[in-house]
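Chemist: Generate a structure from the sequence data that follows.
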Amino acid sequence: MIIGKPEMDDASMVGFVEQLGVVAVSVDYRLAPEHPHPAPVEDCYAGLAWTAKSAAELGIDPGRLAVGGASAVGTGDVSPYAAPARAADLAGLPPAFVDVGELEVFRDECVDYAQRLAQAGVSTEFHLYPGAFHGFDVMVPGATLSRRAAAARVAALKRALRR
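Modeler: I've put the predicted structure just below:
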């Protein structure tokens, strides 16, 4: 959680809003190393708590919130609150959508996380994109593979929010 600002996700958030008719909230969390863990995670949680608390004002159902994020870098001592894949027990987590590029530095961790979620009884949808590198969908959003990944995310959210 060393880089990022809400504006970086504007295109994907606008896509979710337009295609799904949802409300999107992006958190402007404090960045490491100036604000080390747990500050960025606490900021993200505060954003989630604010969204749930403000649901009526925002016109949303607090029982149908989705949380998402892209990559987060760190060592083996990173808290599971910052990187859920580091948690020992994944049972009881909500349904998950995990996607990763084949050439992604986090690929093996994502594959393992998705498998552990499924083994823990968590409904999990997993996509591995052949030939895709870290940030492929942001760097080349018009590429066929990027558009396919975006469509898969929208479809998963549509299914999850329709329940």
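Chemist: Please make it C-alpha for all contacts and neighbour counts, starting now.
Modeler: Will do.
Chemist: Would you mind giving the secondary structure of the residue lying closest to F136 once chain neighbours are set aside?
Modeler: Leaving out its chain neighbours, the residue that sits closest to F136 by CA to CA, 6 or more residues apart in numbering is S146, at 6.7 Å. In terms of secondary structure, S146 is helix; the call rests on DSSP: H, G, I helix; E, B strand; the rest coil.
Chemist: And S146, how close does it get to V122?
Modeler: Plainly put, S146 is 26 Å away from V122 if you go by CA to CA, to the nearest Å.
Chemist: so D108, which of the three states?
Modeler: The three-state label for D108, taken from three-state DSSP, comes out as helix.
Chemist: and it, how many residues sit next to it?
Modeler: Neighbouring residues of D108 were enumerated by other CA atoms under 10 Å; the total is 13.
Chemist: Please apply the same query to the one 3 residues further on.
Modeler: When counting by other CA under 10 Å, one arrives at 18 neighbours for V111.
Chemist: State the helix or strand in which it lies.
Modeler: Assigned by DSSP states H and E, V111 belongs to helix 107-119.
Chemist: what does that helix rub up against?
Modeler: Under the criterion CA atoms under 8 Å, 6 or more residues apart in numbering, residues A85, L90, A91, V98, D99, V100, G101, S123, T124, E125, F126 lie in contact with helix 107-119.
Chemist: Show me what the very next helix or strand once past it is packed against.
Modeler: Sequence-wise, the next helix or strand downstream of helix 107-119 (DSSP H and E) is strand 124-129. When contacts are defined as 3 or more CA pairs under 8 Å, 6 or more residues apart in numbering; DSSP states H and E, strand 124-129 sits against strand 96-101, helix 107-119.
Chemist: about what we covered before: can you pull the contacts of the residue nearest to F136?
Modeler: When contacts are taken as CA under 8 Å, 6+ apart, S146 is in contact with F136, D137, V138, V140.
Chemist: Setting aside sequence neighbours, what's the nearest residue to the second one?
Modeler: Spelled out, that is D137. Using CA to CA, 6+ apart, the nearest residue to D137 is S146, at 4.5 Å.
Chemist: how near is the one you found to A39?
Modeler: In this structure, S146 and A39 are 31 Å apart, going by CA to CA.
Chemist: just G121 next, same as before
Modeler: According to CA to CA, G121 and A39 sit 31 Å apart.
Chemist: residue contacts, K158?
Modeler: L20.
Chemist: correction: A91
Modeler: Applying CA under 8 Å, 6+ apart, one finds that A91 lies in contact with L117, A120, G121, V122.
Chemist: please give me the structure for this one as well, since I'd like to look at both together:
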Amino acid sequence: MTTNISRPPFDPELEVALAVVTKQLPPTITPDMIPQLREATPFSVTPDEMLRQAGISRTDFRFPGHEGASLEASVLTREGRSGSGPGVLYVHGGGMISGDRWVGLPHVVPWVLDLDATVVTIEYRLAPEYPDPHPVEDCYGALVWATENAAALGIDPDRLIIAGPSAGGGLAAGAALLARDRGGPALAGQALLYPMLDDRDATVSTTQIDGVGVWDRTSNITGWSALLGDRRGTDDVSIYAAPARAVDLAGLPPTFIDCGTAEVFRDEDVAYASALWAAGVQAELHVWPGGFHGCDLMAPQAAITQAMYAARNEWVGRILSH
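Modeler: Below you'll find the predicted structure:
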């Protein structure tokens, strides 16, 4: 059911793209649609062809996830790169219920080519088959593995960040909290791209984005319910599953957060940035006017999304150059 509450308008250029996107991807995802969502193919060319065209080498590894599960990771480097350099652990999006390690490939290509970074893009197990804490613990396991094997992977462990969009941003934030609380790997930064942080469905923006855009209020409830089951919205949810619940964010690394004004996650992302500042953490926040969820991947040539990429890549480059 759609809402009558007013919302910020979509950027006109993005609204044209959104009309095309919603013919293939409806704004509302219900639990019965999860199999269909997983079968969708977002690529016009295969990931391997995209990597080949970009001049990026791929090496596959396996890492230990939650309870010792063997999971896949791909290590991406510029062809001909040797020695050690900055690294990015990349956690894909998909609402906790879909996606794989290739979904956000356009995010990481500039980091490999322009910043000479090694990008480790990982698989984690999806809900509802693997509910919390499987996904975030899988991601933390990947972080520990990447740090322990940094030399072999060509990563300077002092210049390693974690990054991810949407659900991947939420899982990256959760893994960073786990690293802080367990005395785990020290991260140089976390790049949270329109992250999925709050299971409680209580913000203005979740009410505004209902039956419109991409990943609306009902979709968000579908994703969180798959991850948390009956615990969603109760007091029995950890800060690692839903980082917006964290009371104290002190001790986290420098953080980048972006989102659009016309997406469900707007208010929780702004609140997380504010909580980071309150805890004394350096954080950079961008709220893009008229942006819908995932617009950077769905309309990469639009002026707003070009600006999103530029701001994000500038921050990543600054952090990795230290």
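Chemist: what's the TM-score here?
Modeler: The pair, once superposed, lands on a TM-score of 0.95 when counted by TM-score structural alignment, normalised by the length of structure 1; 163 aligned residues with a CA RMSD of 1.2 Å.
Chemist: Alignment lookup: the residue nearest to D137 of structure 1 to structure 2.
Modeler: Aligned against structure 2 by TM-score structural alignment, S146 of structure 1 finds its counterpart in T305.
Chemist: out of the contacts of helix 107-119 of structure 1, who's nearest I3 of structure 1?
Modeler: Proximity of the contacts of helix 107-119 of structure 1 to I3 of structure 1, judged by CA to CA, is greatest for V100, which lies at 19.2 Å.
Chemist: Against D108 of structure 1, how distant is the closest residue to that closest one other than its chain neighbours?
Modeler: Nearest residue to V100 of structure 1, sequence neighbours excluded (CA to CA, 6+ apart): L128, at 5.2 Å. L128 of structure 1 is 10 Å from D108 of structure 1, where distance means CA to CA.
Chemist: one step back: distance-wise, check the match of S146 of structure 1 relative to V144 of structure 2.
Modeler: Taken as CA to CA, the span from T305 of structure 2 to V144 of structure 2 is 32 Å.
Chemist: and what of L89 of structure 2?
Modeler: As defined by CA to CA, L89 of structure 2 lies at a distance of 10 Å from V144 of structure 2.
Chemist: Those two: which has the busier surroundings?
Modeler: For L89 of structure 2 and V144, the more surrounded residue by other CA under 10 Å is L89, and the numbers stand at 24 against 18.
Chemist: you'd agree that one is in a strand?
Modeler: Yes - counting by three-state DSSP, L89 of structure 2 is located in a strand.
Chemist: roughly how far apart are V23 of structure 1 and A87 of structure 1?
Modeler: Distance check for V23 of structure 1 against A87 of structure 1: by CA to CA, it reads 29 Å.
Chemist: Repeat that for V140 of structure 1.
Modeler: In this structure, V140 of structure 1 lies at 32 Å from A87 of structure 1, with CA to CA as the measure.
Chemist: got it, and A114 of structure 1?
Modeler: Taken as CA to CA, the span from A114 of structure 1 to A87 of structure 1 is 12 Å.
Chemist: R64 of structure 1 now?
Modeler: 24 Å.
Chemist: re the thing from before, can you redo the helices and strands packed on strand 124-129 of structure 1 as a markdown table with distance to M1 of structure 1?
Modeler: Rendered in a markdown table, the data for these read as follows (distance: least, CA to CA, whole Å):
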| stretch | distance to M1 of structure 1 |
| --- | --- |
| strand 96-101 | 18 |
| helix 107-119 | 17 |
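Chemist: Ok, which of those comes nearest V27 of structure 1?
Modeler: Closest approach to V27 of structure 1 among those is made by strand 96-101 (20.0 Å; CA to CA).
Chemist: Could you tell me which other helices and strands the closest one packs against?
Modeler: Under the contact definition 3+ CA pairs under 8 Å, 6+ apart, strand 96-101 of structure 1 sits against helix 107-119, strand 124-129.
Chemist: Out of the ones you listed, which gets nearest to T75 of structure 1?
Modeler: Put simply, out of those the one that sits nearest T75 of structure 1 is helix 107-119, at 12.2 Å, with distance taken as CA to CA.
Chemist: In structure 2, what range does the closest one match?
Modeler: Taken onto structure 2 by TM-score structural alignment, helix 107-119 of structure 1 occupies residues 266-278 there.
Chemist: Quick one: average offset of that stretch versus structure 1, please.
Modeler: Its matched residues in structure 1 lie on average 0.5 Å from stretch 266-278 of structure 2 after superposition (mean CA distance after the TM-score superposition for structure 1).
Chemist: Pull the distance from that stretch to the chain's centre.
Modeler: On the basis of CA atoms, centre = their mean, to the nearest Å, stretch 266-278 of structure 2 is displaced by 16 Å from the centre of the chain it belongs to.
Chemist: What are the buried residues along it?
Modeler: Buried residues in stretch 266-278 of structure 2, defined by neighbour count with 16 or more other CA atoms under 10 Å: R266, D267, E268, D269, V270, Y272, A273, A275, L276.
Chemist: Same question for stretch 152-163 of structure 1.
Modeler: Of the residues in stretch 152-163 of structure 1, those scored as buried under the neighbour-count criterion (16+ other CA under 10 Å) are A152, R153, V154, L157, K158.
Chemist: that's a strand at the second one, yeah?
Modeler: No - with the criterion set as three-state DSSP, the secondary structure at R153 of structure 1 is helix rather than a strand.
Chemist: For the residue lying closest to it once chain neighbours are set aside, give me its contacts.
Modeler: With CA to CA, 6+ apart as the criterion, R153 of structure 1 has its nearest non-adjacent residue at 7.8 Å, and that residue is F97. If a contact means CA under 8 Å, 6+ apart, then F97 of structure 1 has T124, E125, F126, R153, A156 as its contacts.
Chemist: Report the two of those separated the most.
Modeler: The largest distance within the contacts of F97 of structure 1, taken as CA to CA, falls between T124 and R153 and amounts to 12.8 Å.
Chemist: quick revisit: and the residue nearest to R153 of structure 1, how far from T75 of structure 1?
Modeler: Computed as CA to CA, the F97 of structure 1 to T75 of structure 1 distance reads 23 Å.
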